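**Q** fold the following.
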Amino acid sequence: MEGPGPVKNERDLLYSEEEEALRAAVRDLLTDHCDAPGVIARTESDTPHHLALWKALTEGMGLAGLLVPEELDGQGATHREAAVVLEELGRAVAPVPYLTSAVVATEALLACGADDLLRDLATGTTIGALAVALNVAPDAAYRVVRHENGLLHGELTGIADAAVANVLLVPADDGGLYAVDATAATVTPRTSLDLTRPLATVTLDGVPGRLLGDAEPAVRRALRAGAGLLASEQFGLAEWTLTETVRYLKERKQFNRPVGGFQAVKHRLAQLWLEVVNTRAAARNAADALANGEDVDVAVTVAQAYAAPVAVRAAEEALQLHGGIGMTWEHPVHLYLKRAKVDSIAYGTPGAHREALAALVDLQAP
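**A** This next block holds a predicted model:
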């Protein structure tokens, strides 16, 4: 009688020892170089990006090259490791172009096989930005510029982190994706709700570009990875706001009792804790799917449909439960609320992802 067949390995969403070590290293760095008063001060200046921190993350720790193969001077890691980094960056609302350059632009270049640019981005000395508006979902239409006589003409709005990019990846009407030297374009910063991830308008007036490959598959791959790993940033943000709120409510007293001891408050926090834990599961599933190439579209849409509203609610609860101090500019909770609000429409709204998920699982609306 034959014994049972081989047991299929189930996906392990727990953090590995290496991932926990990476988390500890990134958190230590952010603790030393990305405190809340410093981030707030940067949002009040003309240089909101923390390029010294970016240099420490990239040149010092090699984190810009996590998704780049080792033969191209990258780390040859996976989306799981990049997700851990984004969790920590979300906890600190760090004003660095990690998601836009080390994930989105890098994924577009991987789709095109642009080895020299990938080497540049992997070192962190070059920052890339995909010139597609931040609110565009992976399968949605996006604006393109005109390609005529070898030159690019047009205007693209809502481009995240374009102000610090060295190379812009620009989709054109001929179906190509072009690499453009950022100094040849006119990049005009725009006022954004989230001051830690600034937006800009990119204007191309007869600018030369290097054809990298087909835009559609590259943009789709890049935006899908961006949406999937954004959930990890949203989880980090939600976890910080919940933890900080619980800590504060243990200290704040009314009627000579800690506010956190009131039953109604405890119920609100318990419900929020459950949602944050579920967000971690959804985000880890998306990162693991991207790393393994299995059920990627479903995992990404589920993660974004769930994580975005939880991050917003966690930040809103943090602001309300901090009382008067939460309404001040000096307290960092407003940074988290603004980041959560903008993240909730980045790479597609929760509604757009739910609609995409319904089509993926053949669950049509009534």
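**Q** going forward, measure contacts between C-alpha atoms and count neighbours the same way
**A** Noted.
**Q** mind listing what the closest residue to His49 other than its chain neighbours touches?
**A** Once flanking residues are discounted, His49 sits nearest to Pro95: 5.0 Å by CA to CA, 6 or more residues apart in numbering. Residues near Pro95 by CA atoms under 8 Å, 6 or more residues apart in numbering: Val39, Pro48, His49, His50, Thr196, Arg197.
**Q** element containing Pro95?
**A** Here Pro95, judged by DSSP states H and E, is contained in no helix and no strand.
**Q** roughly how far does it sit from Thr186?
**A** 22 Å (CA to CA, to the nearest Å).
**Q** nearest to Glu148, of the contacts of Pro95?
**A** Arg197 (32.1 Å; CA to CA).
**Q** wasn't that closest one part of a strand?
**A** No: assigned with DSSP: H, G, I helix; E, B strand; the rest coil, Arg197 falls outside any strand and is coil.
**Q** I'd like the distance between it and Leu99.
**A** Taking CA to CA, one finds Arg197 at 10 Å from Leu99.
**Q** which residues in the stretch 201-350 of the chain form helices?
**A** 215-251, 263-292, 296-321, 333-343, 350-360 (DSSP state H, counting those that start in this stretch).
**Q** please identify which of these is closest to Asp181.
**A** Of the helices of the stretch 201-350 of the chain, nearest to Asp181 by CA to CA is helix 215-251, at 17.4 Å.
**Q** buried residues of the closest one, list them for me.
**A** 215-216, 218-242, 245-246, 248-249 (16 or more other CA atoms under 10 Å).
**Q** just stretch 288-299 next, same as before
**A** Asp288, Ala289, Leu290, Ala291, Val296, Asp297, Val298, Ala299.
**Q** start and end of that stretch, how far apart?
**A** Rule used - CA to CA; the end-to-end distance of stretch 288-299 is 9 Å.
**Q** to compare against the first, here's another:
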Amino acid sequence: MTAVTDIREPGFAEELGAAAADFLRGEGFPDRLRDDAPDICGLHRQVADLGLLGVLVPEEGGGIGGGAAELVAVFRAVGRGLLPLPLAESVAAASVLADDGYADGTTMLALAGVMTGDPWAGSTLDGDRITGRAGLVNGAGVADRLLVPAWDTSGARVLALVAAGQARFTPVAATDRTYRPAEAEFTGAPATTVARGAEAERAWRQVLTVGRIAAAAELTGIANRLVELAVAYVGERKQFGRPVGSFQAVKHLAADAATTAYAMDSLCRRLAGGELTGLDAEHWADSAKAFCSRAALQVAETALQMFGGIGFTAEHDLALYFPRILTLGDRWGDPAALEAALGARALADARGRS
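**A** Sure thing, here's the model as predicted:
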């Protein structure tokens, strides 16, 4: 498994992000999520045709050969449009599978272990058979394969690839309409070992790094969209014969939300200009995910104050974006855990230099 390459063509990332945004608008998102059971049948194939599943897959492997800039651009658009697919999971898994031919630009992948304290603890691999509970999996109904962290019978950590049809899924209710979680369980399911030992640990860290960058970008897209919606609303809504946005207290709220979203933008620009592998990438991915999880929630709460009573209704767009922020806050590492890990690494570095 080698590092993801970045084609770095000027303007390509922006074009890809714009194409993703146009696609989501054309498919009616996020309004389409208001249906009790939105039909997403075939949506993953449309996403594959657009090239989004293969954003980090090399061109020779059937992808578009992108890197950090393309990843950030795509997921900012996904945040604004609320795509109800496990795209981040699929892209993150493909980043470590494509070089060995296990993933291409058409394969929808799901991940186990993203929301557990110890991702390796749930399943055991015995030869080419896997057994155990893998925890919550997002988008199992549309995935082709699952990437599962597990132990093998020799006591080594492994990453196993399992066909989605070989798992038993128990759906779990969620308020986030973009999120379709299910508990995954295996009973002697056929599995392919794709990495073992130190290689598996390195590959899993890369999966988390890519996922955290995607989550930070998605949260940034959401935050910017909420600022746009809230500012437009207070410019139109009148009270005492004046737009409510003309009152100083509301202006302060708008400024706070816009400033926070701008800080998230700055972090995303740093991510887009960096790499996807190595300790520096891990540090920035962890920092951005922790900050953007808290910042997006802050923007949403401020937007709720600006919208007033209408923001509490199920018919308002905020009712779609707010649960997604909460879901992303928990996935790929919650902010408190990431901040604790960042602090521990900083302290260890300082002691090492003294």
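**Q** tell me which residue of the second structure lines up with the residue nearest to His49 of the first structure.
**A** In the second structure, the residue equivalent to Pro95 of the first structure is Pro84, according to TM-score structural alignment.
**Q** can you check Ala218 of the first structure too?
**A** Match for Ala218 of the first structure (TM-score structural alignment): Ala203.
**Q** Arg190 of the first structure: which of the helices of the stretch 201-350 of the first structure is closest?
**A** Among those, the nearest to Arg190 of the first structure by CA to CA is helix 333-343 (14.1 Å).
**Q** could you say what helices and strands that closest one packs with?
**A** helix 215-251, helix 296-321 (3 or more CA pairs under 8 Å, 6 or more residues apart in numbering; DSSP states H and E).
**Q** recalculate using a threshold of 7 Å.
**A** For helix 333-343 of the first structure, the contact count by 3 or more CA pairs under 7 Å, 6 or more residues apart in numbering; DSSP states H and E identifies helix 296-321 as packing neighbours.
**Q** against the second structure, where does the helix it packs on fall?
**A** Going by TM-score structural alignment: helix 296-321 of the first structure matches residues 281-306.
**Q** now that stretch on the first structure. Mean distance?
**A** Superposing on the first structure and averaging over aligned pairs (mean CA distance after the TM-score superposition for the first structure), stretch 281-306 of the second structure comes out at 1.6 Å.
**Q** what comes up buried for that stretch?
**A** Neighbour counts over stretch 281-306 of the second structure (16+ other CA under 10 Å) mark 281-282, 284-300, 302-306 as buried.
**Q** Gly273 of the second structure against Leu71, yeah?
**A** No: between Gly273 of the second structure and Leu71 there is no contact, the gap being 10.9 Å when judged by CA atoms under 7 Å.
**Q** so what does His147 of the first structure match up with in the second structure?
**A** So, by TM-score structural alignment, His147 of the first structure is matched to Leu125.
**Q** host element of that match?
**A** Assigned by DSSP H and E, Leu125 of the second structure belongs to strand 123-126.
**Q** superposed on the first structure, where does that strand end up, distance-wise?
**A** Averaged out, strand 123-126 of the second structure is 2.0 Å away (mean CA distance after the TM-score superposition for the first structure).
**Q** show me what that strand is packed up against.
**A** By 3+ CA pairs under 7 Å, 6+ apart, strand 123-126 of the second structure packs against strand 129-138, strand 145-152.
**Q** present those as TSV; the columns should include distance to Val114 of the second structure and mean neighbour count.
**A** Converted to TSV, these look like this (distance: least, CA to CA, whole Å; neighbours: other CA atoms under 10 Å):
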stretch	distance to Val114 of the second structure	mean neighbour count
strand 129-138	8	23
strand 145-152	10	26
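**Q** centroid residue for the first structure?
**A** Nearest to the geometric centre of the first structure sits Leu230, at 3.5 Å (CA atoms, centre = their mean).
**Q** which residue in the second structure lines up with that one?
**A** Per TM-score structural alignment, Leu230 of the first structure is aligned with Ala215.
**Q** its match against Leu328, yeah?
**A** Yes: counting by CA under 7 Å, Leu328 is a contact partner of Ala215 of the second structure at 6.5 Å.
**Q** okay, the aligned residue in the second structure for Ala105 of the first structure and Glu236 of the second structure: tell me how far apart.
**A** Matched by TM-score structural alignment, Ala105 of the first structure corresponds to Ala93 in the second structure. According to CA to CA, Ala93 of the second structure stands 44 Å off from Glu236 of the second structure.
**Q** same check, this time on Pro171 of the second structure
**A** 42 Å.
**Q** try Val74 of the second structure
**A** As judged by CA to CA, Val74 of the second structure and Glu236 of the second structure stand 31 Å apart.
**Q** and what of Ala203 of the second structure?
**A** In this view, Ala203 of the second structure and Glu236 of the second structure are 50 Å apart by CA to CA.
**Q** likewise Gly132 of the second structure?
**A** Relative to Glu236 of the second structure, Gly132 of the second structure is positioned 55 Å away (criterion: CA to CA).
**Q** so Tyr102 of the second structure: helix, strand or coil?
**A** coil.
**Q** with the one 4 residues further on instead?
**A** At Thr106 of the second structure the chain is in coil, as set by three-state DSSP.
**Q** what is the neighbour count of it?
**A** 20 (other CA atoms under 10 Å).
**Q** ditto for Leu63 of the first structure
**A** Leu63 of the first structure - counted by other CA under 10 Å - has 27 other residues nearby.
**Q** tell me which residue of the second structure lines up with it.
**A** Checking TM-score structural alignment: Leu63 of the first structure goes with Leu52.
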